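Trainee: the following comprises the amino acid sequence and a computationally predicted model.
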Amino acid sequence: MSMTPDAAALLGEWDELAAVAPGDRLYRTRRLSRPAQLDLRAGLREIDGAPCLVALPGGAGNSIASFETAGLRLSRAADPAGLLLVLSLEEPSRRDLFAEICSDCIRTVLRWEDEGENELVTVLAARLAAWRAFLRDQTSGLSRNEMVGLIGELLVLDRLLDENAEAVAAWKAPDDGLHDFVLSGHGLEVKTALGPTRQLHISTLDQLDDAGLASLHIAHVRLVESVSGDTLGQITTLIEQRLNGERARSAFRNALLRRGLLPGGDANAGPRVACAGIDGYAVSDGFPRLLRNDVSLGIAEATYQVEVRALAGFAVDMATVLDTFGGTGNE
């Protein structure tokens, strides 16, 4: 992750605070010039000089869950000025990453303020939760195969947005959902291949279980590399531009971060692809699959491959699937 100007400025703030004589409070802080509607400060913890991002959230801070992961800690502290919400760095070796995370959270809050929104504490909490999810699983970018999988999900999301402007809410993969998309009882699993493929990879015994669902379908996204195609960064930008209002765009950016995509990356990174087609399959009786109730009790989990040629009898029109799935949110 390269250092952004905002992150560099925060590092400068912490260095300047380090030159200030210690006081009798838990933190020495300096309020940022913006946002205007939320008291947000660069800070240092007095006891050990750990850099912090400190917010005075008022009563709204009581509902924000504390956490500690990957060398970062979100906690509350009592102060004469009121309740403090403190994001602190617990592993000094991650100082640059911490600066990037703090600057990203500040930018997120400023976008909302610029749009006239005033729920800034909630906005900050949602962005911190997205970073927590990202850091729980990784601290670097996606692998090539993970990029390909995410591109497939985003291409399906783009088509669902044609039918339902609220389709981002149906995207459950960023929250480790069992199925990539779920809306009004309908499930959609996305399988993506770059180049020729004969098999679909199934990662759990529950992934093709349609119990409790009105329907379950597979969208098999077929990609080819093309110099005139789009990268992951370009695809995310195009989708974000389709969304109306900062609330929807922020939800999408948080979902991308939870899904493992670092913000502010090189838009040209990764493969440049074109969609050769999306094939639809209905998961129903007789579909070739392993279900948890069908395997021996001693088998805790399994991954397996399904031959694409064995699915011809389950093929459905993908446009119809997307129309039904996307339209269910508008009933």
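Mentor: Perfect, thanks for sending it. Not measured: the values here are computed from a predicted model.

Trainee: every contact and neighbour count from this point should use C-alpha atoms.
Mentor: Will do.

Trainee: helices of the stretch 201-331 of the chain, residue ranges please.
Mentor: 232-242, 245-258, 318-327 (DSSP state H, counting those that start in this stretch).

Trainee: nearest to Asp96, out of those?
Mentor: Nearest to Asp96, of all the helices of the stretch 201-331 of the chain, is helix 245-258, at 18.1 Å by C-alpha to C-alpha.

Trainee: list the buried residues of that closest one.
Mentor: By 16 or more other C-alpha atoms under 10 Å, the buried positions in helix 245-258 come out as Glu246, Ala248, Arg249, Ser250, Ala251, Phe252, Arg253, Asn254, Ala255, Leu256, Leu257, Arg258.

Trainee: likewise for stretch 225-236?
Mentor: Glu225, Asp230, Thr231, Leu232, Gly233, Gln234, Ile235, Thr236.

Trainee: strands along the stretch 1-150 of the chain, start to end?
Mentor: With DSSP state E, counting those that start in this stretch as the criterion, the stretch 1-150 of the chain has strands at 27-31, 39-45, 51-56, 67-69, 72-79, 82-89.

Trainee: so which of those is the most surrounded?
Mentor: Mean neighbours per residue, mean count of other C-alpha atoms under 10 Å, is largest over the strands of the stretch 1-150 of the chain for strand 51-56, with a mean of 26.

Trainee: what's that strand packed up against?
Mentor: The contact analysis (3 or more C-alpha pairs under 8 Å, 6 or more residues apart in numbering; DSSP states H and E) places strand 51-56 against strand 39-45, strand 82-89.

Trainee: dump those to JSON lines, plus distance to Asp158.
Mentor: Formatted as JSON lines, those follow (distance: least, C-alpha to C-alpha, whole Å):
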{"stretch": "strand 39-45", "distance to Asp158": "35"}
{"stretch": "strand 82-89", "distance to Asp158": "35"}
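
Trainee: put this beside the first:
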Amino acid sequence: MLKHWMGRLMTKRAIERWKRLKATGSGDGVIEVPSIDSGIATGFGTARYAIGAQGEPRLLVPVGGRVAARGLTSTSKLLVTTSSYKVSNTNTLFIDIMCLDRTLDVVFAELADEILRRIKEGFSPLKAVTASIDDFRELLKEKAREDIPENKVQGLIGELEVMRRLVTHNHVATETWTGPFEFRHDFRRGVHALEVKTSGRSDTTRVSIHGIDQLAPPAGGTLYLAHICLERVENGQLSVGLVFDRLLKSGADRETLEKGLKALGCSDPHGEDWNRLSFDLEGLKVYRVSDGFPRIIDSSFAGEHLPAGISSLEYQIDLSHAKSFELSTNDLEIAFERIAG
């Protein structure tokens, strides 16, 4: 209990020293960067609390001679290197440890305390630093990249590819892209709407429908369902960045495109996270959604609304049962012209 209390006290003192250094912008003047003596000697001088150019907490641990680079590993959260400063007119080499993630200031203070504790117990400066960082690796390690799900990348490529075809009919067709803003259909102009479903296999005929109104046309209007089949390949012809560039070359409005992309969480259409996958187009079919098309809508239920106690509905349809609704090439272009305006 006493050891734990002492540890918390040391951590608090370390944080207070860094705050004081940041507030004053100066230390005790022993070296050319703002720093304060910790009082813990390594055999080559005393370790020092210091701050970086932007007030980042640092710990300077003096060592003798050269320090092997191995063992001094930096991350996005922790910079570990060596620095040389004059102490009493003598060049002194320090292991220089700086916290880059300010949300981890308290964790860094605990790390600094552990390093100083080990030095006090007789550890060499290098061993004290490397062993302590190793103990704290779970708190200081790189955050694993959270890959964007493949189906989300596919879905965006599918919508952008449909938009590219709409733009060939009308440059302002980007304005019809309503899906990113939580409208019930992906594209809409007036009373005419287009829903896009993208599959990752060329032989897929089943698509998922989200909500009872997704396959309901606008009042007094028309609804089409575009089904795009992609095949994942290396260096494919379709990626988010490639289709985005083709849209711009076709005359699409960049600002409108980027607004929709940001609404979907894609702040950079050329970013690695959105372009780690590429595809080839295996097929595009468009269907007229009207009476007899396999779907569930309000009129499918007595009273034309969901049964009591059912708040939402998701289901799959098999488009092999909708062949009679598939548009010919000519009718497909007419449908796209209608949506594009």
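Mentor: Structure received. From a predicted model like this one, the values you see are computed outputs, not experimental measurements.

Trainee: ok now the lengthiest strand in structure 1, how far from the chain's centre?
Mentor: Assignment by DSSP state E gives strand 215-230 as the longest strand of structure 1. Remark: strand 215-230 of structure 1 is offset 20 Å from the chain centroid, using C-alpha atoms, centre = their mean, to the nearest Å.

Trainee: what's that strand in contact with?
Mentor: Strand 215-230 of structure 1 is contacted by residues 152, 156, 185-196, 208, 210, 271-284, 318, 321 when judged by C-alpha atoms under 8 Å, 6 or more residues apart in numbering.

Trainee: closest to Leu178 of structure 1 out of the helices of the stretch 201-331 of structure 1?
Mentor: Ranked by C-alpha to C-alpha, the member of the helices of the stretch 201-331 of structure 1 that lies closest to Leu178 of structure 1 is helix 245-258, at 15.0 Å.

Trainee: quick one: that closest one to chain centroid distance?
Mentor: Chain-centre distance of helix 245-258 of structure 1: 8 Å, with C-alpha atoms, centre = their mean.

Trainee: what helices or strands is it leaning on?
Mentor: helix 95-114, helix 120-137.

Trainee: quick one, the first one and strand 51-56 angle?
Mentor: Counting by axes from the mean of the first three to the mean of the last three C-alpha atoms, to 10 degrees, helix 95-114 of structure 1 lies at 30 degrees to strand 51-56.

Trainee: on that earlier part again, out of the buried residues of stretch 225-236 of structure 1, flag the one nearest to Pro5 of structure 1.
Mentor: Distance to Pro5 of structure 1 across those (C-alpha to C-alpha) is lowest for Gly233, with 20.5 Å.

Trainee: can you tell me which residues contact the aligned partner of that closest one in structure 2?
Mentor: By TM-score structural alignment, Gly233 of structure 1 lines up with Gly241 in structure 2. By C-alpha under 8 Å, 6+ apart, the contact set of Gly241 of structure 2 is Pro269, His270, Gly271, Trp274, Asn275.

Trainee: count the neighbours of the third one for me.
Mentor: For Gly271 of structure 2, the count of nearby residues is 12 (other C-alpha atoms under 10 Å).

Trainee: and it, what pairs with it in structure 1?
Mentor: By TM-score structural alignment, Gly271 of structure 2 lines up with Gly265.

Trainee: distance check, its match against Asp210 of structure 1.
Mentor: Gly265 of structure 1 sits 37 Å away from Asp210 of structure 1, going by C-alpha to C-alpha, to the nearest Å.

Trainee: now Val156 of structure 1
Mentor: On the measure of C-alpha to C-alpha, Val156 of structure 1 and Asp210 of structure 1 end up 20 Å apart.

Trainee: who has more neighbours, the two?
Mentor: Neighbours per residue, other C-alpha under 10 Å: of Val156 of structure 1 and Asp210, the larger number sits with Val156, 22 against 19.

Trainee: the counterpart of the more buried one in structure 2 sits in which helix or strand?
Mentor: Superposed on structure 2 with TM-score structural alignment, Val156 of structure 1 falls opposite Val162. Element membership for Val162 of structure 2 (DSSP states H and E) is helix 150-167.

Trainee: and Thr198 of structure 2, by the same measure?
Mentor: strand 192-199.

Trainee: check the contacts of Gly241 of structure 2 against Tyr315 of structure 2 and report the nearest one.
Mentor: The nearest member of the contacts of Gly241 of structure 2 to Tyr315 of structure 2, counting by C-alpha to C-alpha, is Trp274 at 27.4 Å.

Trainee: what's the counterpart of Leu313 of structure 2 in structure 1?
Mentor: Using TM-score structural alignment, Leu313 of structure 2 pairs with Ala302 in structure 1.

Trainee: could you check how far that match is from Asp285 of structure 1?
Mentor: 20 Å.

Trainee: superposed on structure 1, where does the strand holding Thr198 of structure 2 end up, distance-wise?
Mentor: Once fitted to structure 1, strand 192-199 of structure 2 is off its aligned match by 0.5 Å on average (mean C-alpha distance after the TM-score superposition for structure 1).

Trainee: just want the angle from that strand to helix 150-167.
Mentor: Going by the same axes, to 10 degrees, strand 192-199 of structure 2 makes 140 degrees with helix 150-167.
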